[in-house]
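Colleague: sequence and predicted model, in that order:
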Amino acid sequence: MTGAGGADADEGADGLMEPPAAAEKNGTVKLKVLEEDEEQTKFTGLNKEELLRVAGSPGWVRTRWALLLVFWIGWLGMLVGAVLIILRAPVCRELPPTDWWNEGPLLQIRNLQAFMMMMTPSLSLSGLEQKVSTLSGLKLKGLVIGPIHAAPADDPMNLEFEEISPEFGNLEQFKRLLQTAHRKGETRSPWCSTELLNRFTMKLLMRRISMCLQSALVFWLSEGVDGIQLPGVEDLARMVPSLWTDIRAIIQNGTDKVLIGVTETSSAETVSDVLSSTGVDLLLSGVLSASDQTERAHSVQLLYSNHSQTKLAWSLEDLSRDLVKVNQLLLMTLPGTPVFIGGDGIGLKDDVRQTKLRQTLFKEMVLRKRSKCHAVFPLRLQGERGERSFFQSISELRGKERSLLFGDFSLLFNSSSSLAYLRVWDQSTRFLAAFNWAAEEVELQLSGAGLPHHAAVVRSTNTSALPEESSVDLRKLRLGPGQAALVRFPHDG
């Protein structure tokens, strides 16, 4: 029993020990315990105290100071570099003081009725008011109108400076014209009195006219005109100096009113003396009337050398239609204020020519087949538009380019029939104007310091020969008869 019981007991014991053996073989339980231990020991970062302790270590302190030093050295280096660039850069030239009459061309309307016939059936001031928008679109800065005051023929004692002649309109129409011009923001309207004072040399007449004239100046300036034009200023300043002093005080009293003088002389030396002695803001003369271009170049050079170009004014009365564009380019590129006389010089006759051309072509359409006229009509009209559009393009260009507005003038070449000069301002684009008044082609060989070999055509009176934006060789610049061109090239730095 005992042995059997012992065996049974051993077997029972073995039977009771099987579950622990089975538990030891259960690897899942052991693996779970191991995974939990690993998760408990995973790195989760440093807390605040640990971070402060690490950041305060000598290694990190030295690193931070090194990075901070590199940052400030780089910042100071960039600052020093910027200062050096500014100091070494060429200083921009200070713009000269200018007035509104230096910023664009002026249009002088001597014969109001003849001028209005070009633009509108109305021959009065009201008709001119309707065309202010058209004139402003041509970038004109001022209209010099007159004389339009009442002036009885051969009766100087009864001149009415403060009354408008009924054939031109009335004072209310003139006021509306001024308001319209000022509202456009571009066009000013100086009042013009011509052929009044330079015809009278007697002291009595001078005294009588001086009293009326001073009152008239105050009256018209109070009505809103932007300036006065007077002829024979050298005679007036010499014969009645006190009157001339009063006239200048009335007009040039610190306001933006312009005093325009007119002299009949064409001598550059005399014009220079008159400009110095009278003190007018602008002086119109006949210095450009010379047909010889050498004399013309001498006149321009003399006046430019002795006076500020803000005091110079240029005008031409050459009505040759073949030279309209050439004259436009000449006046617009000379140093000073261009003054165009009448509507012919700015292409306002285009409308009249267009109307007449349409009438002629309409008659041709009646006499010929309609198809043939349709082929001719657009081409002929297109050829007639050039003068006004050319003037407008030159006027817009002059208003945008500093070299043309108040740039330095340098004469490059001149002969009896050819002329070339350069306009330069600081670092702006340079412009070179070349003209040929001869009856045959001419080749200009232009060279010198600062002149490149090639330049781009900006404006040309003959786009067939010299297309705009084409490149030309300044050493062999060819101009056809009666042709002019304006070319440009950049500042070479």
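Modeller: Done, it's in. Numbers count the residues shown, from 1 in each chain.

Colleague: CA only for contacts and neighbour counts going forward, please
Modeller: Fine.

Colleague: which elements pack onto the one helix or strand Lys363 maps to?
Modeller: Using DSSP states H and E, Lys363 sits within helix 349-367. Helix 349-367 sits against helix 112-119, helix 370-383, with contacts defined as 3 or more C-alpha pairs under 8 Å, 6 or more residues apart in numbering; DSSP states H and E.

Colleague: against that first model, consider the following:
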Amino acid sequence: MPLNLGDTGYGSVAGPGLSSSGAAGSAETAALLVPELEEDEGEREQEWRPMSKEELEEIAGGPGWRRLRCYLVVLFWLAWLAMLATAVAIIFTSPRPVATPLSWWRKSLFFQLQPDLFTGTPTGSSEGVDALCDQLSYLKSLGISALILRGLFDPSNATDSGERSGTLTQVQHLLGESDEAGLKVVLDVCDVQLFGAREGPETQDGWDATQNALRFWLGQGVAGFVICDTDGAHSEKSLLLWRGVLEEFSKEDEERIVVVKQMRERLPPLRVSSQQVNGTLVDVVLRSVLPASPRPLSAGQVAQAIETHLQAPEDTWLGWMVGEEGPHDLRKLLLVLLMTLPGTPVVQYDQLYPAQGGNGSESSEDKFKSRHSTVALFSSLSHNRAREEALVFGSFTFLPFNATLSSATSSPPLLAFLRSWGCVHFLVLLNAGSEPHSLDPAWAPHLPQAGVFVAGTAGDRLGAVSLDALVLRPREAVVVKLFEPGSYS
């Protein structure tokens, strides 16, 4: 049977470019690569070649691309303005602490001293006052901004103006030097009949003598007076007279103040209407942290007194001082407490310059090192208080520990409180006991766990710290600035 049966016969293959009759060739003789296909691929490759710069510029300059670029630019600026408006709205709507302007005494650090104790010379001698004047710049460098001077007046010869007092010239010289050094001076006249009390404070002659004495010393540049709540001047009638005279000499940022040192367990109330001298007769109430005691206080009694004050917040603006002398090894701990409590700290001379160490066996070198470390701690605390708003304006929160932690040993419990201002928190830890204390992780879960040491009684606490790993040594106090992980506040 013939294989080729015609145009449509079995086995015939009509390839591309072949006629239906198969005259041009059969499938067996057709070329595998058709030249026409190769030419098409070459044209396709030429069609997708990269565009030249001139071609791109010609196309980009078209109306469609110009319109698209305008839309993108407008969209960018609208998005940028929307983000800026959102940020401004967040800033203005977020709650922020507002620093209330404080009077100078509320943000000052007071240093109480007796010139004769400070200089080692009798108060009435000019050498003693001159020696104190030489130290004013040094005291200013420590962060002290006001002095409370005691022992300048002898009750036996103090008069209404002090003109016949042997210390008048020295006091005037000291006031002038203090003003040049930028230090304010407050005179402590507790238990001193300085204001003509011999005529009787309730008589007209007594009132006249009081006003003359106040005007005399205020004219010399005295910033205020300290009286005791046991003095005859601590009465509504007397303080109203004082307030009227002080307002005559008060100027902006130079207000003259009255400080009442609380000697009794409770301060007698002074009721005065709001129409009288802005409703206040006393600017600062100076209170002792430690209670009066005929015997030296133990560490447990000191811890109990501190805890009592920490648990009983006061509405009155307070000034704090140590008062009674506590154990020698708690002197630095009490210094940390004074400098971190809300209110006005009043540091006493013997806290920085004790007459003797804790025991008679201390060498002079050990005493010098102890004194140097105490002054360094005080300087660190004062400068941190000057630049950290939380230690001046910040709220106060007492942090009680778990009962199991405080009752585990007979040692006094660990005491702690928080000073907060916005997102800044300062944690103050006080261990007055003789055993080390660690922090319970469940003690304050809301607090940040990371922080950095600001100050400490040991002097060797530096750098970052985790509260979970912090162990307080016996008789140690530390100040830690807390921050959230990744925060640099």
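Modeller: Cool, got the structure. Values in this document were obtained by computation on a predicted structure and should not be read as measured data.

Colleague: and the TM-score between them?
Modeller: The TM-score (TM-score structural alignment, normalised by the length of structure 2) is 0.69; 395 aligned residues with a C-alpha RMSD of 3.9 Å.

Colleague: quick one on the thing from earlier: can you redo the helices and strands packed on helix 349-367 of structure 1 as a markdown table with mean neighbour count and distance to Glu162 of structure 1?
Modeller: As requested, those are exported to a markdown table (neighbours: other C-alpha atoms under 10 Å; distance: least, C-alpha to C-alpha, whole Å):
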| stretch | mean neighbour count | distance to Glu162 of structure 1 |
| --- | --- | --- |
| helix 112-119 | 18 | 18 |
| helix 370-383 | 12 | 44 |
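
Colleague: ok, which of the ones you listed comes nearest Glu317 of structure 1?
Modeller: helix 112-119 (14.7 Å; C-alpha to C-alpha).

Colleague: after superposition, how close is the closest one to structure 2?
Modeller: For helix 112-119 of structure 1, the mean deviation from structure 2 after alignment is 4.0 Å (mean C-alpha distance after the TM-score superposition for structure 1).

Colleague: off-centre distance for the helix or strand that comes right after that helix?
Modeller: Sequence order places helix 125-130 as the next helix or strand after helix 112-119 of structure 1, per DSSP H and E. Averaging C-alpha positions (C-alpha atoms, centre = their mean, to the nearest Å) puts helix 125-130 of structure 1 28 Å from its chain's average.

Colleague: next, the buried residues of helix 125-130 of structure 1.
Modeller: Within helix 125-130 of structure 1, the residues that qualify as buried by neighbour count (16 or more other C-alpha atoms under 10 Å) are 125-129.

Colleague: tabulate the helices and strands packed on helix 349-367 of structure 1 (CSV), appending distance to Ala449 of structure 1.
Modeller: Shown next, in CSV, are these (distance: least, C-alpha to C-alpha, whole Å):
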stretch, distance to Ala449 of structure 1
helix 112-119, 46
helix 370-383, 39
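
Colleague: so for Thr245 of structure 1, which of those helices sits nearest?
Modeller: Closest approach to Thr245 of structure 1 among those is made by helix 112-119 (30.6 Å; C-alpha to C-alpha).

Colleague: now the angle from the closest one to helix 349-367?
Modeller: Angle of helix 112-119 of structure 1 versus helix 349-367, following axes from the mean of the first three to the mean of the last three C-alpha atoms, to 10 degrees, is 50 degrees.

Colleague: and the equivalent of Leu132 of structure 2 over in structure 1, what does it touch?
Modeller: Superposed on structure 1 with TM-score structural alignment, Leu132 of structure 2 falls opposite Leu128. Shown in contact with Leu128 of structure 1 (C-alpha atoms under 8 Å, 6 or more residues apart in numbering): 116, 177.

Colleague: so how far is Leu178 of structure 1 from Leu128 of structure 1?
Modeller: As judged by C-alpha to C-alpha, to the nearest Å, Leu128 of structure 1 and Leu178 of structure 1 stand 11 Å apart.

Colleague: next: Glu441 of structure 1.
Modeller: In terms of C-alpha to C-alpha, Glu441 of structure 1 sits 47 Å off from Leu178 of structure 1.

Colleague: of these two, who's got more company?
Modeller: Using other C-alpha atoms under 10 Å as the criterion, Glu441 of structure 1 and Leu178 rank with Leu178 on top: 21 against 14.

Colleague: contacts for whichever helix or strand that one is part of, please.
Modeller: Taking DSSP H and E as the definition, Leu178 of structure 1 sits inside helix 171-184. Outside helix 171-184 of structure 1, the residues within contact range by C-alpha under 8 Å, 6+ apart are 125-126, 128-129, 132-133, 136, 163-164, 187-189, 223-225.

Colleague: got it, and stretch 145-156 of structure 2?
Modeller: Here stretch 145-156 of structure 2 has contacts from 108-115, 123-124, 165, 167, 171, 182-189, 191-194, using C-alpha under 8 Å, 6+ apart.

Colleague: how about a cut-off of 7 Å?
Modeller: Identification of contacts with stretch 145-156 of structure 2 by C-alpha atoms under 7 Å, 6 or more residues apart in numbering yields 108-114, 123, 167, 183-188, 192-193.

Colleague: what residues sit buried inside it?
Modeller: The neighbour-count check on stretch 145-156 of structure 2 (16+ other C-alpha under 10 Å) flags 145-153 as buried.

Colleague: show me what Ile144 of structure 2 aligns to in structure 1.
Modeller: Counting by TM-score structural alignment, the partner of Ile144 of structure 2 is Leu140.

Colleague: could you look up the SS state of its match?
Modeller: Recorded secondary structure, Leu140 of structure 1: coil (DSSP: H, G, I helix; E, B strand; the rest coil).

Colleague: any figure for the gap between it and Arg402 of structure 1?
Modeller: Distance, Leu140 of structure 1 to Arg402 of structure 1, by C-alpha to C-alpha: 17 Å.
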